[in-house]
Each structure stands twice: as C-alpha cells, then as structure tokens.
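Asks: When you get a sec, could you give me coordinates for this:
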Amino acid sequence: MKRVFCPKCDNQLSFDETKYPEGKIIAFVCPQCGSQFKVKLGRKTVRTKTGEEEEVKEPDFSCGYISVIENGFAFKQDLPLVMGDNVIGRRNKDTDGVDVPIITSDPSMGRKHCVINVKEDKQGRLIYTLRDFPSLTGTFLRSVILGKKEQARIEDGAVVTIGATTFILHVPEDRVE
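Replies: Below you'll find the model as predicted:
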C-alpha cells in the first residue's frame, strides 16, 4: 500500500500502487476537504517552489534509525536519524522544527515530544542520548518515565514510548562495539 497526503489539509490517503503501471497519473479527491490532486507513480523527483524538478533522496540510515512498532493509529515506519539533535514528534503540516516526524493521529504524542542526540566518541562509535522535549505525557524508556531535564544514554534495541506510540532504536551494524 502506498500512502499520499492531501496537499491542502494533510489528510493521509492509501491505495494499492501495484494495480497501476509505473508512470501512470492517478487523480484523488480528499474525503476530508474535497480537494482534488494528482500523483504520478514511479517518479523519483519533486517540483520545488521555483518550479524546478529535484531528485528525491533515499533515506540515509548511516547514523541509525528508529522503528515505530506499536501504534494503533498508523503503520510501521522506519525513520532515519542524523548527527546532533533529532527532535521526534507527531507529523503535522504546520509544525516546524521536527526532524523525525511520526505519521500518526495519536493525540497523546506531542508535535515536539522528545529528542535523541547522536554524537561520535573518539573511537568512532555512535553515542545516543534520549531526553523529553518536554512533553505533556512524558517520555518512557523501558516503561520508566524520564524526569524533567533528565538525559538517558540509550543503545541498540532501546524501547521508547511517547504517548501511545512505541519505537525501537537501531544502530548501524558497522558502528556497534
């Protein structure tokens, strides 16, 4: 199943892309706002605001990633992390400053919920630190809530819960001790 978002209201729509040939243009009508838009299948470019086409880059998982595994509101997602602070929160069309947006309608997850900091030590190993943004519902590491201004070092396989959503940290295999 392929997912697209309405450009007007950001409503998520799903369809089976295997029923259509590559290059086919599919027209949609958003059931939420009634907006009409088209999507071209198999296209690896996007049109920028200046009207130029830009190639879509594949996600870079070299600094690790999180897998959203328990989310009754959406679907499994693998989201890449980058060096430095990675602000994690609920995806919203109008939210700026979220580096790792989780697609969900979970009202208990904040738009900016927690932060995973990625840095490299002197031996070239990646170090991951988790902290609450702060959020209203808190950030849980292995079912224990992080305190205000508390930072916790996390490693490969760390289970983190924000709102009603749980994710697991995955460290690149070549960066594990």
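Asks: make it CA atoms for all contacts and neighbour counts henceforth
Replies: Noted.
Asks: Neighbours of R125, how many?
Replies: 13 (other CA atoms under 10 Å).
Asks: Then the one 10 residues further on?
Replies: By the criterion of other CA under 10 Å, S135 has 18 neighbours.
Asks: before we go on, could you also do this sequence so I can check it against the first one:
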Amino acid sequence: MKRVRCPKCDHYLYFNEKKYESGQSLVFVCDECGKQFRIRLGKSSLKSTRKDEVLSPDNIDTPFGYISIIENVFTFKQLIPLQEGENLIGRRSPGSSVTIPIETGDMSMDRRHTVIHVGKNKESKLVFTIWDNDSMTGTFLGADEILPGDKKIIEPGQVITTGATTFILYTKDEDNQ
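Replies: The predicted structure follows:
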C-alpha cells in the first residue's frame, strides 16, 4: 500500500500501487476536505519522504531522549526527540498544536492524546512522567491503563500505547535499539 497526502488538508489517502503502472496518472478526491488532486506514479525528483529516511538514534540531537514509534498497519517507524518540559503527543493534523505530531492513519489516536513530561530530580537525573490528555481511547503503559488524572513515572524501554499506535521511550545514553 502507498499513501498520498492531500495538498489542502494534509489528510492521507491510501491506494494499492501494484494495480497501476509507472508513469500512470491517478486522480484522488480527499475524504476529509473534498479536494480533487492528481499524482503521476514513478520516480520523483522531490526529496524523499520521512518513511524513506535512514532512522538512527545517532541522528537524534537531544539530551532528553526520544520515542520510537513502532511500525504497524497505520504508521511507519519514526524516531521523535523529546524536549525538556511537557511534550504533547498526538496524531499529526494541520493546525493541531502538539509538540510531537505522529504521522499516522490511526484514527483512534487523538490529535492531542497524551503528555510526557521531561524533568530533572534533585540529583539532576532525568525523570519521565506520563499522563493521558483526556483522550477518547486512553493511554496504556505496558498493559495498564493510565486512568484520568493519574500521572505515572516511566522508565526508558517501557512501551506506551495510544489508540492503536505504540511507541517506546529511549534515552540517548542507552543502547536499547
């Protein structure tokens, strides 16, 4: 399956590229905004998409760690750096004000789903805290749901699930990848 992004609203549309030949022109109508647009299959001189980038923790320039989005039917693998303070995580959408936009077709992930707070304790060690941002489907730390109003300390290597999207917390000094 391939995906194309609507030029008007950034919504993704998916199609089976194996049904078409290179050089063929396809017309799409966006389900979200109704915009009609066309693409031509084949080699493009445009910059490669994030999906085609070589992902490596060595390319992440942050002292505060990062999250690694696990590839599934809705999303591709992504490595996204964390910032000190609150990191609001949600589904990427035009006009959405999130710190960490995840490119996904997972409609069960809210546009403003969960928050990871990065801070330091008295010994200047990084402390990661997570809570659900009043999402429709909840946030899970491992198999445990984070209940509304609860804040949980998370450790590097722990698995977090938001909707059908799963990611793992890593710090720069750990080689868990």
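Asks: tell me the contacts of the spatially most central residue of structure 2?
Replies: Central residue of structure 2 (CA atoms, centre = their mean): I102, 2.1 Å from the mean position. Going by CA atoms under 8 Å, 6 or more residues apart in numbering, I102 of structure 2 touches Q78, I89, G90, R91, R92.
Asks: What lies in contact with the one helix or strand the second one maps to?
Replies: For I89 of structure 2, the element it lies in under DSSP states H and E is strand 85-91. Contacting residues not belonging to strand 85-91 of structure 2 are listed as 98-104, 106, 109-119 [CA under 8 Å, 6+ apart].
Asks: Which members of these are classed as buried?
Replies: 98-104, 106, 109-119 (16 or more other CA atoms under 10 Å).
Asks: Which ones among those lie within helices?
Replies: Counting by DSSP state H, these place none of their members in helices.
Asks: And for the residue nearest to C9 of structure 1 when sequence neighbours are not counted, the neighbour number?
Replies: In space, C9 of structure 1 comes closest to C33 once its chain neighbours are excluded; the distance is 6.7 Å by CA to CA, 6 or more residues apart in numbering. Neighbourhood size, C33 of structure 1 [other CA under 10 Å]: 12.
Asks: what do you get for V29 of structure 1?
Replies: Counted with other CA under 10 Å, V29 of structure 1 comes out at 13.
Asks: just T161 of structure 2 next, same as before
Replies: 22.
Asks: Which helix or strand contains it?
Replies: With DSSP H and E as the criterion, the answer for T161 of structure 2 is strand 159-162.
Asks: Which other helices and strands does that strand contact?
Replies: For strand 159-162 of structure 2, the packing partners by 3 or more CA pairs under 8 Å, 6 or more residues apart in numbering; DSSP states H and E come out as strand 139-141, strand 165-170.
Asks: Can you tell me what G64 of structure 1 aligns to in structure 2?
Replies: Alignment note (TM-score structural alignment): G64 of structure 1 maps to G65 of structure 2.
Asks: Would you agree its match is in contact with I168?
Replies: No: applying CA atoms under 8 Å as the test, G65 of structure 2 and I168 come out as separate, 10.7 Å apart.
Asks: that's a helix at D174 of structure 1, yeah?
Replies: Yes: counting by DSSP: H, G, I helix; E, B strand; the rest coil, D174 of structure 1 is found in a helix.
Asks: I appreciate the help and will end here.
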